[in-house]
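> What shape does this take:
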Amino acid sequence: MHVILPDGKQLELQQGATALDAAKAIGPRLAQDALAATANGELVDLMTPLPDGANITLITKKNPADAAPLFRHSLGHVMSMAVGEFYKAKGYPADAIKRGVGPYIENGWYQDFDLPEPLREEDLPEIEKIMRDIIGRGLEFTRTEVPREEALKKVAHDPYKVELINDLPENEPLTFYQQGDYVDLCRGPHFPNTGKLPTSFKLMSTSGAYWRGNEKNPILQRVYGVAFATQKELDEYLHLLEEAKRRDHRKLGRELELFTIDPMVGKGLPLWLPNGTILREELTNFMKQQQFQRGYHPVVTPNIGNLELYKTSGHYQNYSDSNFSPITVDDEEYMLKPMNCPHHMRIYASKPRSYRDLPVRLAEFGTVYRYEQSGELNGLTRVRGFTQDDAHIFARPDQIKQEFLGVLDLTVLVLKTFGMDDVRFRIGVREPGNEKYVGEDSYWEMAERQIIEAVEEVGLPYTIEPGDAAFYGPKLDFVVKDVLGREWQLGTIQVDPNLPERFDLTYVGEDGAPHRPIVIHRAPFGSLERFTGILIEHYAGNFPLWLAPRQVMIIPIADRHNDYAWELREELHRAGLRAEVDDSSNRMQAKVRSAEISRIPVMLIVGDKEQEAREVATRERTPEGHKERKGVKFDDLKAELVERYRSRS
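Prediction:
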């Protein structure tokens, strides 16, 4: 057999050769340094036979991060071995421990256990200590392929492994990996030796997990770990986790009194509190202003619709798993609105349209409802009822690119306004052979071409993702990376030649004949709920002045300054600013601290000197910390704050 090296050279090897054999054939030093390999682009370990003719690249200790899935999976086996030794020291026999699955995941791994007594969180450091000892032993990982009967004998004490084997096809190869005296059913791949594994890992937590995700099965104990190629990467990851806890929008939502989710109202149905409602309205007003300037017409549609509406659009059939069940009213079936677009189609169809009328831009902050599994609900970012900044542009074919560019400009403006500058652009197109897509091939080809041409015209880098299109048309998604490095799919623009066909929408062309419009669906925020949740975490609750639900706190130093403070508050209020007075009996320092905890961006402190000169002392939050000014003329400050608010600085 032969393999092909990165430089194109062929390497002749014995039949059944492994990546380790290839490394040895190149040189002993490479064989010593090798950790893993890729074969035809797929990660493999050094112990697994290579396919004949494979293109291979060897991964060495110079670039261990390239083999992260392997070292994470191998550390999972080391942890499983350490758990065995932990319970052996407690006097339990080896077969008292049963093991479920243990895959690698992003940043780490997990392993499911059926244990004679539960592991406690405080036991995890001891397990880590045993893991480091196992790594220090330098144990070789060996791979063995065995017949089914022999495999079943090896795992006879473990019902979970027996079940896994019995569920595999008869011709499926069964492999075991071993390090020291620990053996486990596993398809791999693995590092060659425990001594080559990174020690920059940490066991994070334990939880309960149903065997194979089925609530009718036993609950196993799941232990999570994370691992990186270097200690620096691990430290950065742990720091981000702490930062994520600090920024958690559910925690900040409670502390800043933005929203609540009440079980009596229902799971996934947030209640917006006064502060959160102000934040939501500022976002809404920002978008409405942009839409007004760009020629959109506002519309409002009901929260339910006749089932036939969604059958015609295809949403009922294509999203059946996420729709709420229909309800019967006066012998007709209705459904909670899963999408705004079918309603907008009917608004367009409510009167005849001429080519001179197009484009028609209809915009709505429309609330829609989707059924989400209870376990997937998460604060504002995953809910069952949410409001989209939805709009549909009905355009002639010759207007599509220009309209698409206009929406692209709006969406980029939105993201820049909120400091979301790390964006990648993803074009979702059809997956060949997938039957979920509706409409003529020529429609799809035209729509996909229009999106690609528009994106290239403005010079945006993009990727094409087959299978990521909506069932009725291709789309451009904006994938944003937040300050914690997490990616969120926010805005989306879709070109849709098919819903106008399904609803038989037309306009009278210049030739006097009926023609089909094409629809652009767009939602720069995506949904107000999700966008707000992400925004809370992005800013850590420290909103800029224009967005902050509580903008100005006026702090009188003593009771004799209260009247002056309230006078200033009334003037700011008349100017359109959200100002409050803290006239409590607390000391000034305590009032300042309270305003900081509430993340109020501007504090005005007033005492004898300020009252006499109609001035204020200011303490203002900035990205660098706090900025303080004394002797500021109140009228000048008011004008400055009003300008910053109106300009959304």
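> Please make it C-alpha for all contacts and neighbour counts, starting now.
OK.
> Tell me, how many residues neighbour K311?
By the criterion of other C-alpha atoms under 10 Å, K311 has 14 neighbours.
> Repeat that for T492.
The burial count for T492: 22, using other C-alpha under 10 Å.
> can you map out the strands along the stretch 351-500 of the chain?
Taking DSSP state E, counting those that start in this stretch, the strands of the stretch 351-500 of the chain run over residues 360-369, 385-395, 423-429, 462-466, 475-481, 487-496.
> Check which helices and strands the fourth one is in contact with.
The contact analysis (3 or more C-alpha pairs under 8 Å, 6 or more residues apart in numbering; DSSP states H and E) places strand 462-466 against strand 423-429.
> Work out for me the element R280 sits within.
helix 274-293 (DSSP states H and E).
> Any chance you could list what contacts whichever helix or strand comes after that helix?
Where DSSP H and E defines the elements, the next helix or strand beyond helix 274-293 is strand 297-298. Identification of contacts with strand 297-298 by C-alpha atoms under 8 Å, 6 or more residues apart in numbering yields Q291, R361, L362, A363, E364.
> Let's compare: structure for the following, please.
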Amino acid sequence: MSNKIKITLPDGSVKEFDKGVTGHDIAMSISEGLARNVLSTKVNGQVWDSTRPINEDAHIQLLTWNDPEGQNTFWHSSAHLLAEALEDMYPGIKFGIGPPIANGFYYDVDFGDKELQGEELEKIEQKMLELARQKNEYKRSEISKKEATEYYQKKGDEYKLELIEGLNDGEITFYQQGNFTDLCRGPHIPHTGYIKAVKLLNIAGAYWRGDEKRKQLTRIYGITFPKQKELKEYLELLEEAKKRDHRKLGKEMELFAFSEKVGLGLPLWLPKGTMLRDRLENFLKKAQVKAGYQPVITPHIGNKELYITSGHYEKYGKDSFRPIAAPSDDDSKSDEEYLLKPMNCPHHCEIYKTKPRSYKDLPLRLAEFGTVYRYEQSGELHGLTRVRSFTQDDAHIFCRPDQVKEEFIKVIDLVLFVFNSLGFEDFVTQVSLRDPDNREKYIGGDEVWDKAEKSIIEAAEEKGLKTVIELGEAAFYGPKLDFMVKDALGRSWQLGTIQVDYNLPERFKLEYVGADNSKHRPVMIHRAPFGSMERFVAVLIEHCAGNFPLWLSPEQVAVLPISEKYADYANKVYSELEANDITGFIDHRDEKIGRKIRDAEINKIPYMLIVGEQEAAEEKVSIRKHGEGDVGNMSLEDFKSFFNQKVTDSIENK
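Presented below is the predicted three-dimensional model:
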């Protein structure tokens, strides 16, 4: 037998190496500089340690800090370094899990009776850097379930023992660096010396395995970099992100609020926030009507049987609010149960069934700004980005199989129109497909899934979208195209989504009469350009730091009288603006004009109209623009024309 294997590189070139070659060896054969920067290796689609031997023909990609998988490897290894430092400083502690996350990593730790204090984080950082300088290798070893169990029994770590219970013999690996050993599937960087900069960001509580009935562990969040300069830049970005935090700006700008008496994760939209939200809704409703959508409204609750039919109860039952029993009296069935709706699609399927449908009726596009409810755990709630009540800009297109690709492309066009109108110009599309190794988590057969996945991939290619394919990220009923949008700080958010579904029409027995006079199943396309109003508004606030496009701003002008003497003229100015659909307010407070201007600037009012003796005499207004200063004096008629042109520009220039 040959001792050689063929390695195919991303550019399609093929090289021969001896069996047992590692990613690091392959990098060295290309250049020493590349080898120094390789963090891990993707082998036939799976990420491995760059030091792990490859013994058969493979397609490989050498991963560096510039690759998301390379950063994940770096941060996963950093979590192990954190655990090593903690075990050295606090003997006897126990460990849960320590995964990489979007920016950095965390580790869940049981400190016993000790409560970790924030001031201790700096000492832990120093210990991590001290251990990193030792350049200890991350050594992978395959271990039997019996050996793994005995190791953690001796160590007395019940969390790792519980994790081992769910693993199969023959698939368990340990990683060791220095004096620390952890249960882990990997991969990891070659050695700790790659980690040059460390920052532990904060401490939080986290229930073991997300179960509020289990013990609460201490979750330590951190981030690391291969260069100190990169950490400095990241911390500066964090400071800017704090200024843009939608929770902070939402409170300051009086857009939304939360009340413990109303309930955690249930947002209250204040008047200004409601105006902002209404403008977004009306903007999309207008675009939808042009695109042939028909508005519908469905109830906030549904019979439990509806969600059993759709499959939502089986998949999301534990995340739904508990069933509501019908009142018990002589006229009601004692076994009636209702749920707050977790999704709008089952209701729309029932609307489709209200009358017979012909192939000539399709596509049928039903749209609803429908509020849905999911029971998110309290520790996962976060402002408007993770709530228990949210409104989806939902629509479902029922079409013939031969119309799927065309309809999908039309939805892509609608999503791009929304993003361009609101300044989200930097995005990639994620094609979310089935996990080929875990098909039992999805409903429907392979044939319909293959058709749906093919339609999405072809539509994305035809539109020339920049795409990445993610296995295992599909919805349980069908594949989807997710729009991953970058905000002004370079952070990625999942906003719009489009999904192809052959399964719900089957479950609900939806039909149409075809040209052959036979009955056929329609295909269902789910779509939501915003995703949800709550999440979209949160991202929009942080993207533009509260400086909304002029057409969207809930308060577009502030009329600022210099003193009480000019209140009547201020009222006249505002009345004329209001008649021209320009929104805002008059600041009648007994404050100096400098204070009024400062407050309007803080509240991010786009235009300030200052009125005093000269303005009242000449029937003019003195104009200031937020963030820029004086614009000049204008008559009220000229300002209205000027303002309307600026509104037009704020839409058309996107």
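> which of the residues in the helix holding R280 of the first structure are buried?
By 16 or more other C-alpha atoms under 10 Å, the buried positions in helix 274-293 of the first structure come out as N275, G276, I278, L279, R280, E282, L283, T284, M287, K288, Q291.
> what's that helix in contact with?
Contacts of helix 274-293 of the first structure (C-alpha under 8 Å, 6+ apart): 256-259, 297, 363, 365, 389, 410, 528, 532, 546-550.
> swap in stretch 79-87 of the second structure?
93, 95, 98-100, 105-107, 124, 127-128, 131-132, 179-180, 182, 192.
> I'd like to know how far the closest residue in space to E171 of the second structure that isn't next to it in sequence sits from G170 of the second structure.
Spatially, and ignoring its direct neighbours in sequence, E171 of the second structure is nearest to E142 (7.6 Å; C-alpha to C-alpha, 6 or more residues apart in numbering). E142 of the second structure is 8 Å from G170 of the second structure, where distance means C-alpha to C-alpha, to the nearest Å.
> Same check on H246 of the second structure?
Note on H246 of the second structure: its distance to G170 of the second structure, by C-alpha to C-alpha, is 47 Å.
> same check, this time on F536 of the second structure
F536 of the second structure sits 45 Å away from G170 of the second structure, going by C-alpha to C-alpha.
> Quick one: distance of stretch 548-563 of the first structure to the chain centre.
Computed by C-alpha atoms, centre = their mean, to the nearest Å, the chain-centroid distance of stretch 548-563 of the first structure equals 39 Å.
> Residue range in the second structure corresponding to it, please.
Counting by TM-score structural alignment, stretch 548-563 of the first structure pairs with residues 553-568 of the second structure.
> which outside residues touch the matching stretch?
Taking C-alpha under 8 Å, 6+ apart as the rule, stretch 553-568 of the second structure contacts 272-273, 275-276, 547, 550, 570, 573-574, 582-588, 590, 592-593, 596-597, 600, 605-613, 616.
> how about a cut-off of 6 Å?
272, 275-276, 583-587, 593, 605-612 (C-alpha atoms under 6 Å, 6 or more residues apart in numbering).
> what do you get for stretch 175-187 of the first structure?
Contacts of stretch 175-187 of the first structure (C-alpha under 6 Å, 6+ apart): M81, L139, E140, F141, T142, R143, T144, E145.
> can you tell me which of those residues lies nearest to F418 of the first structure?
M81 (48.0 Å; C-alpha to C-alpha).
> hmm, what's the outermost residue in the first structure?
What lies farthest from the middle of the first structure is E612; by C-alpha atoms, centre = their mean that is 53.4 Å.
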